[in-house]
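Engineer: sequence and predicted model, in that order:
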Amino acid sequence: MSERRTPQQPHPDHDRGLEFDVATLLDRRRALGLFGGAGLLALAGCADATTSATSSPTASSSASSSATARASAGASASAGAATTEVPDETGGPYPGDGSNGVNVLDDAGIIRSDITSSFGTSTTKAEGVALTVNLTVTDSSNGYAAMEGVAVYLWHCDREGNYSMYSQGVENENYLRGVQPTNANGTATFTTIFPAAYMGRWPHIHFEVYRSTAEATSTGQIVKTSQLALPEAVCNTVYATSGYEQSVRNMSRTTLTSDNVFGDDGGIHQLATVTGDASSGFVANLTIGV
């Protein structure tokens, strides 16, 4: 992982919000939209988990395979059509894109669908309940037609609420980060684990959209930076499993409407539809428009 400048020392637990990003990320976060300048759009409905589980699974290969298999059927039809623009949101203090210290995007191996393990000098695997994320990108200037070949960079915290490359103890890891091009249906799919709820934030996943994988891996222009919100019922199901104990407490201290990122609109433009169960894994679908 290369360094572009010395990173600021981040708080180990949570994002510092928009104020932080004004100083470090704003110059890269307000780029014009793809092919004509429209921004991303998003709309997704919330679905409860189909079942709850009392077991304490981890993202084993069998669970990941099961979640991925289920995702393949719904990857082109994520959570509804995009009809409004998704808000630009903070990338947080841990983007790993070179704008705040280390840059994982120029590392060989970053273009990958399964982001559960570190790559390069470490192969540490992040443990947790399996999650497949389908993010579908559409073109607002063309009737929200699917956009093939754009690149999505996705990252999030681990089961303990830590961000690889930044948080204490995982500075030398780069798990839970990856880039995928969208397919003919406009969908980029990632195999990962369900992130923790950490102090001060609603459970979420970060993403950036680039014009292509070449742009993503060469410090190219970021078209859109935003975040995906996870539904409350599903979060409660996951956090009842072993390893997520601290998330129960943190989840009880915030709401989607009071969150400093999603609170402006209740997260409606970023709330994923999630199906599945804690034993075999969950699938999160979100459609965004460009």
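Structural biologist: Great, that's in hand. Numbering: from 1, shown residues only.

Engineer: only C-alpha atoms for contact and neighbour calcs from this point on.
Structural biologist: Fine.

Engineer: now Ser164: how far from Asp158?
Structural biologist: Using C-alpha to C-alpha, to the nearest Å, one obtains 8 Å as the distance from Ser164 to Asp158.

Engineer: okay, buried residues for the longest helix seen in the chain please.
Structural biologist: Longest helix of the chain, by residue count under DSSP state H: helix 61-74. Within helix 61-74, the residues that qualify as buried are 63-68, 70-71, counting by 16 or more other C-alpha atoms under 10 Å.

Engineer: would you reformat those residues as JSON lines and include distance to Gly96?
Structural biologist: Shown next, in JSON lines, are the buried residues of helix 61-74 (distance: C-alpha to C-alpha, whole Å):
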{"residue": "Ala63", "distance to Gly96": "27"}
{"residue": "Ser64", "distance to Gly96": "25"}
{"residue": "Ser65", "distance to Gly96": "27"}
{"residue": "Ser66", "distance to Gly96": "29"}
{"residue": "Ala67", "distance to Gly96": "26"}
{"residue": "Thr68", "distance to Gly96": "26"}
{"residue": "Arg70", "distance to Gly96": "30"}
{"residue": "Ala71", "distance to Gly96": "27"}
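
Engineer: contact partners for the nearest residue in space to Phe207 that is not next to it in sequence?
Structural biologist: Residue nearest to Phe207 in three dimensions, not counting chain neighbours: Leu154, with 4.4 Å by C-alpha to C-alpha, 6 or more residues apart in numbering. Residues near Leu154 by C-alpha atoms under 8 Å, 6 or more residues apart in numbering: 176-179, 205-208.

Engineer: and here is the other one:
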Amino acid sequence: MAHHPHGLRHDLEQMELARIAQRRRALRMLGGMAAGALPLIGCGGGDTASAATTGTGTGTVSSCSAIPGETAGPFPGDGTNSNSSGVVNVLTQTGIVRSDIRSSFNGLSGTASGVPLTVTLRLVNTAAACADLAGYAVYLWHCTADGGYSLYSSGVTGQNFLRGVQVADANGQVTFTTIFPGCYSGRWPHIHFEVFPSLAVATSGSNDVHTSQLALPSSACTQVYGVASGYSASVSSFNAISLTSDNVFSDDAGVKQIATVTGNVTSGFAATLTVGV
């Protein structure tokens, strides 16, 4: 499997993130002046972890910063690039809004096999005291157990599984039922996602307000690769990669993107990550 290099889209995202960060700093300074120059409490700066204290809807986030913007890679299926048949966009297809993304939809059949994984993302507003972002939409996708991407990779071009959209609830949460992704050459095990301000505009990757990736912790990967059926191809790839050598997470070793994962191969895993937007 080829590498997923940073490209023009990534560069533009970084420029936009820098512009937004500069504007937020200016607004915070004005806010501090208006409040008697008292410091803002709630959101951390760019050098803090993405969430100091996280919950699952009933807890709180005491400090947060924007999760790093990352490339969508060559396999987003969100209308921003093409596969062998032309431009492909699952975001406009019937059935894309779903929580269980293991099977194909919109007239396609097929189910991705692998160790069960539940992914929960909690969206918080870094510019508003880490308030939950209810009503935002998330498009999430990732590779199969053997490292292929539906719609693009050999053997699964006729499938669109492992892709789906969910709308954040009152607690800013979205949850997907899927499988533990494999590890392919040149990349640390990861899951892609795009954040949109609403479901109504989640029709193209060009409309997203943030694109990033979730990194799976080494401890969970070693439980799956070489142990669970279907993941044998991941062993050598995983042994040859690290967070610091990965071409996406290497800038900060993925510190703000590593999910908290619990569970085991027999019962399945649950991954959670607070996403500062």
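Structural biologist: Good, I have the coordinates. What you are looking at is a predicted structure, and each value in this text was computed from that prediction instead of being measured.

Engineer: counting by contacts, list what the helix or strand where Arg19 of the second structure lies packs against.
Structural biologist: Assessed by DSSP states H and E, Arg19 of the second structure sits inside helix 8-34. Using 3 or more C-alpha pairs under 8 Å, 6 or more residues apart in numbering; DSSP states H and E as the contact criterion, helix 8-34 of the second structure has no neighbours among helices and strands.

Engineer: now the residue nearest to Gly33 of the first structure when sequence neighbours are not counted: how far from Glu85 of the first structure?
Structural biologist: Sequence neighbours aside, Gly39 is the residue nearest to Gly33 of the first structure in space, at 4.7 Å (criterion: C-alpha to C-alpha, 6+ apart). Here Gly39 of the first structure is placed at a distance of 6 Å from Glu85 of the first structure (C-alpha to C-alpha).

Engineer: then Ala69 of the first structure?
Structural biologist: For Ala69 of the first structure, the distance to Glu85 of the first structure equals 30 Å [C-alpha to C-alpha].

Engineer: kindly report the same for Asn162 of the first structure.
Structural biologist: 30 Å.

Engineer: could you check which of the two has the larger neighbour count?
Structural biologist: Asn162 (22 against 18; other C-alpha atoms under 10 Å).

Engineer: quick check: that one touching Asp15?
Structural biologist: No: Asn162 of the first structure is beyond contact range of Asp15, at 10.9 Å (criterion: C-alpha atoms under 8 Å).

Engineer: rewinding a little: where neighbours are concerned, which of the contacts of Leu154 of the first structure has the most?
Structural biologist: Arg177 (32 neighbours).

Engineer: translate that one into the numbering of the second structure.
Structural biologist: Structural alignment (TM-score structural alignment) places Arg177 of the first structure against Arg163 in the second structure.

Engineer: Val223 of the first structure too?
Structural biologist: In the second structure, Val223 of the first structure lands on Val209 (TM-score structural alignment).

Engineer: list the helices and strands the longest helix of the first structure packs on?
Structural biologist: strand 130-139, strand 187-193, strand 281-289.

Engineer: give me the contacts around it.
Structural biologist: Helix 61-74 of the first structure is contacted from outside by 130-132, 134, 191-192, 276, 279-283, using C-alpha under 8 Å, 6+ apart.

Engineer: can we see that at 10 Å?
Structural biologist: 57-60, 75, 77-78, 114, 116, 129-134, 187, 189-193, 275-285 (C-alpha atoms under 10 Å, 6 or more residues apart in numbering).

Engineer: could you pull out the strands for the second structure?
Structural biologist: 78-83, 86-89, 116-125, 131-132, 137-141, 163-167, 173-179, 190-196, 210-215, 260-264, 268-276 (DSSP state E).

Engineer: same list (the ones you listed) but as CSV, adding distance to Glu13 of the second structure.
Structural biologist: Formatted as CSV, those follow (distance: least, C-alpha to C-alpha, whole Å):
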stretch, distance to Glu13 of the second structure
strand 78-83, 14
strand 86-89, 20
strand 116-125, 18
strand 131-132, 23
strand 137-141, 17
strand 163-167, 21
strand 173-179, 23
strand 190-196, 12
strand 210-215, 8
strand 260-264, 26
strand 268-276, 15
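
Engineer: so Val87 of the second structure versus Ala66 of the second structure, what's the distance?
Structural biologist: Val87 of the second structure is 30 Å from Ala66 of the second structure, by C-alpha to C-alpha.

Engineer: repeat that for Ala253 of the second structure.
Structural biologist: 16 Å.

Engineer: Phe105 of the second structure too?
Structural biologist: Distance, Phe105 of the second structure to Ala66 of the second structure, using C-alpha to C-alpha: 32 Å.

Engineer: before we move on, what about Trp141 of the second structure?
Structural biologist: 20 Å.

Engineer: re the thing from before, okay, Ser164 and Asp158 of the first structure: which has more neighbours?
Structural biologist: Ser164 (25 against 22).

Engineer: tell me the counterpart of that one in the second structure.
Structural biologist: Alignment note (TM-score structural alignment): Ser164 of the first structure maps to Ser150 of the second structure.

Engineer: tell me the contacts of that match?
Structural biologist: 75-77, 104, 112, 141-144, 156-163.

Engineer: repeat for Gln223 of the second structure
Structural biologist: Contacts of Gln223 of the second structure (C-alpha under 10 Å, 6+ apart): 263-265.

Engineer: which one in the first structure is aligned with it?
Structural biologist: Per TM-score structural alignment, Gln223 of the second structure is aligned with Thr237.
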